[in-house]
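Q: okay, sequence plus prediction incoming.
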Amino acid sequence: MNRKSAATFIFAGAFAGIAHAAPMKENICSSATNEVEMYQCLKRQLKKADTSLNQSYKVLVARYKDNGAPQAQGAKSQDGYLKEAQIAWIKFRDESCDFETYESITGSGFGTIYTACLLEKTQERVKYLQWYIEHP
């Protein structure tokens, strides 16, 4: 598969992933008519997803604060493990999107494709954290 075909395939897959990633009435950026509009729409959606992610994370950190073994025993509290997991997840998300969008890195649609990847993974993480909020 040549680079142009790969970029087209990834671009189409990224949009399919967006439609699948979030429960929506329809494709969140269906009104976009060109690359610039699609990119701007995805950036707005990513900002919303980041806000949801941060809110969910803060709820869980507060819930698990100092929960667990006494510090004197050398164990971390549950919120400490959550903080480490979140830092690791951010690195994993970014590295995964670097890998998944590599073939399109020199293309004009790279920003859109990369943002779509970040959005999908962030939405998945929000769902994951929300599950813990809903199941204390």
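A: Nice, I can see it.

Q: contacts and neighbour counts: CA atoms only from here.
A: Will do.

Q: what about the spatially most central residue of the chain, helix or strand, and which?
A: Central residue of the chain (CA atoms, centre = their mean): residue 122, 1.7 Å from the mean position. Here residue 122 sits within helix 110-134, counting by DSSP states H and E.

Q: below is an additional structure, to be compared with the one above:
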Amino acid sequence: MSIALPLALLLAAQDPAWNCDNPQAQQEMNYCAAQDAERADAELNSVYRTAIERARAADREYAGLADGGGGPSDGGPGEEATLREAQRAWVSFRDAHCRLESFEARGGTMQPMLDSGCKATLTRARTAELRGPNPDCPENPEPAQLMQCLERGLTRADAALNRQWQEALTALPNSAEQLRTAQRAWLAYRDAHCAVAIPAVASVETQNLEGVLCRTRLTEARTRELADLAAMGE
């Protein structure tokens, strides 16, 4: 799943003194965005390995349910195989989607930065998905405990979003009205998406839990998007 960035590495060798805390030239911005994408990818790989181990354990537990250890079978792939299939499909989606998003500056010097920034954002959102429920939640909690824990996570995510929103407005004063329009549209999208993204056949309890998780993941992703916008400035 590693992101190949030979150009970024070449540029780093040419100018190792570039400052990613405050990049100025476009090549410097491209390099720093690529470095951020690499960091996001490294975190994803770590969380993915943990998710694979969980999937293997679930497969072993499932196989041990039947007498003799043969386990019941539905004739399909197990959790590990399904997770690997899903991850391969996600990587293909991410790379194609971000290539398309970068076409806003197709052939220009900004294209690598747009591609890397998109990959960093989607990769961190995928990492949150694979990590699952808030790691601060107790193991094997009662449904009510889990809901309370997840709601606290959503409250923290909303607070972080609001702080980043104010920073974005400060960094982009000339684009404040466009930002407000975009943010209102995003809020409507988040709530509508999470209202329909949960299978109707799930229990009400499961729908409520998944709804909170959905809003938390999208809120965290939006916070990172606003941070990227604020970092670019005007």
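A: Yes, it's here. Keep in mind that what you see is a predicted model, and the values were worked out from it rather than measured.

Q: can you calculate the TM-score here?
A: The TM-score (TM-score structural alignment, normalised by the length of the first structure) is 0.69; 108 aligned residues with a CA RMSD of 2.2 Å.

Q: that older thread, what residues does the residue nearest to the centre of the first structure make contact with?
A: Applying CA atoms under 8 Å, 6 or more residues apart in numbering to residue 122 of the first structure gives the contacts 46, 49-50, 53, 93.

Q: in helices, which of the residues you listed fall?
A: Of the positions in these, 46, 49-50, 53, 93 sit in helices, assigned by DSSP state H.

Q: hmm, back to that, quick one: map the residue nearest to the centre of the first structure onto the second structure.
A: Superposed on the second structure with TM-score structural alignment, residue 122 of the first structure falls opposite residue 123.

Q: and what of residue 43 of the first structure?
A: Using TM-score structural alignment, residue 43 of the first structure pairs with residue 34 in the second structure.

Q: OK, contacts around the spatially closest residue to that match that is not a sequence neighbour?
A: Nearest non-adjacent residue to residue 34 of the second structure, counting by CA to CA, 6 or more residues apart in numbering: residue 116, 5.2 Å away. Applying CA under 8 Å, 6+ apart to residue 116 of the second structure gives the contacts 30, 33-34, 36-37, 98.

Q: shared with the first structure, which of the residues you listed?
A: Here is what carries over to the first structure from those, by both residues aligned by TM-score structural alignment, their matches' CA atoms under 8 Å: 30, 33-34, 37.

Q: filter these down to the ones in helices?
A: Using DSSP H, these in helices are 30, 33-34, 37.

Q: as JSON lines, those residues with neighbour count would be great.
A: Shown next, in JSON lines, are those (neighbours: other CA atoms under 10 Å):
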{"residue": "30", "neighbour count": "24"}
{"residue": "33", "neighbour count": "25"}
{"residue": "34", "neighbour count": "27"}
{"residue": "37", "neighbour count": "26"}
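
Q: return the member of the residues you listed nearest to residue 133 of the second structure.
A: Nearest to residue 133 of the second structure among these, counting by CA to CA, is residue 37 at 23.6 Å.

Q: the closest one contacts residue 117, correct?
A: Yes. Assessed by CA atoms under 8 Å, residue 37 of the second structure is found in contact with residue 117 at 6.7 Å.

Q: in the first structure, what range does stretch 90-110 of the second structure match?
A: Counting by TM-score structural alignment, stretch 90-110 of the second structure corresponds to 89-109 in the first structure.

Q: count the neighbours of the nearest residue to residue 93 of the first structure once chain neighbours are set aside for me.
A: Leaving aside its chain neighbours, residue 93 of the first structure sits nearest to residue 121 (6.5 Å; criterion: CA to CA, 6+ apart). A count of neighbours around residue 121 of the first structure, defined by other CA atoms under 10 Å, yields 24.

Q: and for residue 111 of the first structure?
A: Applying other CA under 10 Å, I find that residue 111 of the first structure has 20 neighbouring residues.

Q: against residue 13 of the first structure, how distant is it?
A: 14 Å (CA to CA, to the nearest Å).

Q: so residue 108 of the second structure versus residue 119 of the second structure, what's the distance?
A: Residue 108 of the second structure is 18 Å from residue 119 of the second structure, by CA to CA.

Q: looking at these two, which one has more neighbours?
A: residue 119 (27 against 10).

Q: distance-wise, check the closest residue to residue 124 of the first structure other than its chain neighbours relative to residue 109 of the first structure.
A: Once flanking residues are discounted, residue 124 of the first structure sits nearest to residue 21: 7.0 Å by CA to CA, 6+ apart. Noted for residue 21 of the first structure: a distance of 20 Å to residue 109 of the first structure, by CA to CA.

Q: what residues does stretch 148-162 of the second structure touch?
A: 133-134, 136-137, 209, 212-213, 215-216, 219-220, 222-223.

Q: I meant stretch 204-216 of the second structure, not that one.
A: Against stretch 204-216 of the second structure from outside (CA under 8 Å, 6+ apart): 133, 143, 147, 150-151, 153-154, 157-158, 190-191, 194-195, 198-200.
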